[in-house]
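*Asks:* everything below, folded, please.
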Amino acid sequence: MGIAPISGERVTAAAEGDVVVFLIGMRINRWRAVRHWLPALAAMPRMLKELSRDGDSGLLGMRRLGGGPRAHGVVQYWESREKLLAYASDQGGQHRPAWAAFNRRVRSSKGGVGIWHETYIVPAGSYESIYVDMPPAGLDAAWGAEPVGRRGERAAQRLASGAA
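*Replies:* Just a heads-up that it's a prediction; the model follows:
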């Protein structure tokens, strides 16, 4: 995969309505507990691949988070909370078996690996964005981009307009 081209202009995300942001990650607490953290680490790419292949999954975009060798995470942008929750509980998807296996392993790991997630439902008018000389990254990668002037030149204008 090549490097995404830089836009060369000031843009904002073309998001409409509420925005669903899901952050998920793990932390390796004990390197020697490989049998506990490696399966959790390996499960995320499988889930992201599954979601990316399914145009109806509701996953609009994602970005990996840095955090050093111990910490791994992903920011995900979703079409709706309903689609996020549907994926989480889908008996036929990658998530449920990975979560069940993690729960079984964690009992004996004695803190070898930690996981976390946070979900935010951000109401329309409560988010704004700007990207200058950037490839798509974040909301604009998930929702597309449009010139800043369409929503306001300043952050306060974009927030006051009720749109991102």
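
*Asks:* contacts, neighbours, all on C-alpha from now
*Replies:* OK.

*Asks:* surely residue 65 meets residue 26?
*Replies:* No: in this structure residue 65 lies outside contact range of residue 26 using CA atoms under 8 Å: 10.8 Å.

*Asks:* more neighbours, those two?
*Replies:* More crowded of residue 65 and residue 26, by other CA atoms under 10 Å: residue 26, with 19 against 14.

*Asks:* skipping adjacent residues, who's closest to the more buried one in space?
*Replies:* Closest residue in space to residue 26, ignoring its immediate chain neighbours: residue 115 at 4.1 Å, by CA to CA, 6 or more residues apart in numbering.

*Asks:* quick one, what contacts that neighbour?
*Replies:* Going by CA atoms under 8 Å, 6 or more residues apart in numbering, residue 115 touches 24, 25, 26, 27.

*Asks:* another one to check against the first:
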Amino acid sequence: MRRLAFLAPLAFAAGLAAPALAQEPRVTVTVGGDLIEEVEELGQRDVDLQLERLQTVVTRELDAHGVLGDAQVNLVLTDLKPNRPTFQQAADRPGLSVIDSLSIGGATIEGEVVMADGRRLPVHYARYSTSLADVRGFGTWQDADRAFNRLAANLASGRLVVR
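*Replies:* Sure, this is the predicted structure:
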């Protein structure tokens, strides 16, 4: 009887948590478009980290705002430009400096949000620096990260960016 007394509150708590878990948006991120051809040049490690970063940023923002609860968010990273050379680029071209070399960076993200009722809402977002004067910070992926954050904010506020 004591075992049941212990399990009953646990089962009750699990029952309450299940709907909350079911409402978390599911976010998947894959590589597509021209980026497929550039993965080797940028380095698989760096691209994988950016895929993970995009998924984390979007999931965190949607969770923080409690939106798109039962939706499936499928994103495709189609273009990715670093502000500074990646490790792979620096290894392939020894003349590049990971400190002094600077370029216009950013990212293009496409995809769709599949709502619980089956509606599919297309998503397209691109953000790049327009000049070297616009590049702020010292990170390799500074502008790409800015693109990820702005896409996540648009999704969380209900402004799905459509072509």
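
*Asks:* quick one: TM-score?
*Replies:* The TM-score (TM-score structural alignment, normalised by the length of the second structure) is 0.24; 72 aligned residues with a CA RMSD of 5.7 Å.

*Asks:* hmm, back to that, which of the three states applies to the residue nearest to residue 26 of the first structure?
*Replies:* Classification of residue 115 of the first structure using DSSP: H, G, I helix; E, B strand; the rest coil returns strand.

*Asks:* now swap in the one 4 residues further on and tell me
*Replies:* With three-state DSSP as the basis, residue 119 of the first structure sits in strand.

*Asks:* for residue 106 of the first structure, see how far away it is.
*Replies:* Using CA to CA, to the nearest Å, one gets 22 Å for the distance from residue 119 of the first structure to residue 106 of the first structure.

*Asks:* in the first structure, which spans are strands?
*Replies:* 10-13, 19-28, 59-65, 71-78, 113-122, 131-132, 145-147 (DSSP state E).

*Asks:* what's the angle between the second one and strand 59-65?
*Replies:* Translated: strand 19-28 of the first structure. Put simply, strand 19-28 of the first structure runs at 40 degrees to strand 59-65, going by axes from the mean of the first three to the mean of the last three CA atoms, to 10 degrees.

*Asks:* for the helix ranked longest in the first structure, which positions count as buried?
*Replies:* The longest helix of the first structure (DSSP state H) is helix 34-53. For helix 34-53 of the first structure, burial by neighbour count (16 or more other CA atoms under 10 Å) applies to 36, 37, 40, 41, 43, 44, 48, 51, 52.

*Asks:* my understanding was that residue 143 of the second structure contacts residue 108; is that so?
*Replies:* No: applying CA under 8 Å as the test, residue 143 of the second structure and residue 108 come out as separate, 10.9 Å apart.

*Asks:* tell me which of these two has more neighbours.
*Replies:* Taking other CA under 10 Å, residue 143 of the second structure and residue 108 do not tie; residue 143 has more neighbours (25 against 21).

*Asks:* quick check: the more buried one vs residue 125 of the second structure, distance?
*Replies:* Residue 143 of the second structure is 13 Å from residue 125 of the second structure, by CA to CA.

*Asks:* any common contacting residues for those two?
*Replies:* By CA under 8 Å, 6+ apart, no residue touches both residue 143 of the second structure and residue 125.

*Asks:* wait, residue 108 of the second structure touches residue 145, no?
*Replies:* No: counting by CA under 8 Å, residue 108 of the second structure does not reach residue 145; the two are 11.2 Å apart.

*Asks:* any residues in contact with both of the two?
*Replies:* With CA under 8 Å, 6+ apart, residue 108 of the second structure and residue 145 have no common neighbours.

*Asks:* what's around residue 156 of the first structure, how many residues?
*Replies:* 10.

*Asks:* buried set for the strand or helix carrying residue 58 of the second structure?
*Replies:* Element membership of residue 58 of the second structure, judged by DSSP states H and E, is helix 44-65. Within helix 44-65 of the second structure, the residues that count as buried by 16+ other CA under 10 Å are 46-47, 50-51, 53-59, 61-63.

*Asks:* and for residue 65 and residue 26 of the first structure, which residues touch both?
*Replies:* With CA under 8 Å, 6+ apart, residue 65 of the first structure and residue 26 have common neighbours 72, 73.

*Asks:* re the thing from before, in a markdown table, list the buried residues of helix 34-53 of the first structure along with distance to residue 20 of the first structure.
*Replies:* As requested, the buried residues of helix 34-53 of the first structure are exported to a markdown table (distance: CA to CA, whole Å):
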| residue | distance to residue 20 of the first structure |
| --- | --- |
| 36 | 30 |
| 37 | 27 |
| 40 | 24 |
| 41 | 24 |
| 43 | 22 |
| 44 | 19 |
| 48 | 16 |
| 51 | 15 |
| 52 | 17 |
